[in-house]
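Visitor: whatever this is, show me its structure:
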Amino acid sequence: MADPKQGGTVKKGHEEGLKFAVSILEEYSLPLGLLPLADVIEVGFVKTTGYMWILQEKKVEHNFKLIKKLVSYNSEITGYVEKKRIKKLKGVKAKELMLWPPVNDIIVEDPPTGKIQFKSLAGVTKVFPEEAFAAGQ
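Guide: You can find the predicted model right below:
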């Protein structure tokens, strides 16, 4: 099987990696606060396939205050980025009562409604206001 990272652009270190991740979100019309990263080791992106990977030193938990949601980001996050969507996402979980179902699809509604959908493999879909994921939230 071919390496999904083949032909990718890689940025090393927290500052470069974070800047690169944000620029990818921006280019594909995704909210800039979607990936609150810490201690980034590496961010890579393969333009032809949309494959993106992020390595951080440790797992990060972030509380999105506007929607009162705790989200966990593993030390390795991967997924395929398209316009207004990240699919086959791995390494991101949102706390749901006592459970942490993995989020595997993020879709910004188009035409724009100001809403963003999160789908898990368990078939659970949650819809939140896009502003909850603005940069700095």
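
Visitor: alpha carbons only for contacts and neighbour counts from here, please
Guide: Fine.

Visitor: what's in contact with the host helix or strand of G91?
Guide: Following DSSP states H and E, one finds G91 within strand 85-94. By Cα atoms under 8 Å, 6 or more residues apart in numbering, the residues outside strand 85-94 that reach it are 28, 30, 69-81, 100-108.

Visitor: in strands only, show me these.
Guide: Here DSSP state E is the test, and the contacts of strand 85-94 give 69-81, 103-108 as lying in strands.

Visitor: wait, is K19 part of a helix?
Guide: Yes. Secondary structure of K19 (DSSP: H, G, I helix; E, B strand; the rest coil): part of a helix.

Visitor: structure for this one too, so we can compare:
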Amino acid sequence: MGLVTDEVRARAEIYTGDELCRQKTKEVLKEIDMPNGLLPLKDIEEVGYDRETGVVWLKQKKSITHKFEAIGKLVSYGTEVTAVVEVGKIKKLTGVKAKEVFIWVTLNELALDQPTSSGKINFRTLTGLSRTFPVSAFVVPEVV
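Guide: Reported below is the predicted structural model:
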């Protein structure tokens, strides 16, 4: 994990255990105005967040593939996902790939065009390719 140095770990809030990690992941997404269903990870072992640098990391027991039904897209999440976050943007993303036709492309940035649930979210790759989808496709109803 290139972003997660010893210095970052020393400053970070670190959480363990699947249930607490899922909750903290949703809290971070809410804090940066991103949709709550963007990281549908399972069996999360650790979540870390260094607020000073915006570095976030998540470790899960095994890679998973999730289908976002509203847009018919498959997304693969590796055992380690890292990123730098700020309001409306996730950048320097690692560990996440999306299936485009017959190939998996590595995503490295997600950005909102406007911070509202009626807006759009843009997914970018290292090669400059991008796709835009409605934010609503990544929102999961909150259980009260």
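
Visitor: drop anything exposed from the contacts of strand 85-94 of structure 1.
Guide: For these, a burial check counting by 16 or more other Cα atoms under 10 Å picks out 30, 71-81, 101-108.

Visitor: quick one: stretch 35-55 of structure 2 aligns where in structure 1?
Guide: Here stretch 35-55 of structure 2 aligns to structure 1 at residues 31-51, judged by TM-score structural alignment.

Visitor: show me what E13 of structure 2 lines up with in structure 1.
Guide: By TM-score structural alignment, E13 of structure 2 lines up with T9.

Visitor: quick check, its match in contact with E42.
Guide: No. With contact defined as Cα atoms under 8 Å, T9 of structure 1 and E42 do not form a contacting pair (10.4 Å).

Visitor: more neighbours, the two?
Guide: Between T9 of structure 1 and E42, E42 has the larger neighbour count (other Cα atoms under 10 Å), namely 22 against 13.

Visitor: surely the more buried one forms part of a strand?
Guide: Yes. Under three-state DSSP, E42 of structure 1 sits within a strand.

Visitor: leaving out sequence neighbours, find the closest residue to it.
Guide: K12 (4.5 Å; Cα to Cα, 6 or more residues apart in numbering).

Visitor: same check on D18 of structure 2?
Guide: I44 (4.6 Å).

Visitor: counterpart of K90 of structure 1 in structure 2?
Guide: Checking TM-score structural alignment: K90 of structure 1 goes with T94.

Visitor: quick one: end-to-end length of the match of stretch 35-55 of structure 2, please.
Guide: Distance across stretch 31-51 of structure 1, first residue to last, is 18 Å (Cα to Cα, to the nearest Å).

Visitor: now find how far off-centre it is within its chain.
Guide: How far stretch 31-51 of structure 1 lies from its chain's middle: 7 Å, per Cα atoms, centre = their mean, to the nearest Å.

Visitor: tell me the contacts of Y80 of structure 1?
Guide: 49-52, 86-89.

Visitor: if you set the cut-off to 6 Å instead, what comes out?
Guide: 50-52, 86-87 (Cα atoms under 6 Å, 6 or more residues apart in numbering).

Visitor: same deal with K126 of structure 1?
Guide: K126 of structure 1 sits next to 117-118 when contact means Cα under 6 Å, 6+ apart.

Visitor: ok, now with 10 Å
Guide: 103, 106, 116-120 (Cα atoms under 10 Å, 6 or more residues apart in numbering).

Visitor: now swap in K68 of structure 1 and tell me
Guide: A132.

Visitor: which position in structure 2 pairs with it?
Guide: Aligned partner of K68 of structure 1 by TM-score structural alignment: G72.

Visitor: can you give me the distance of that match to E100 of structure 2?
Guide: On the measure of Cα to Cα, G72 of structure 2 and E100 of structure 2 end up 11 Å apart.

Visitor: what do you get for L112 of structure 2?
Guide: Taking Cα to Cα, one finds L112 of structure 2 at 21 Å from E100 of structure 2.
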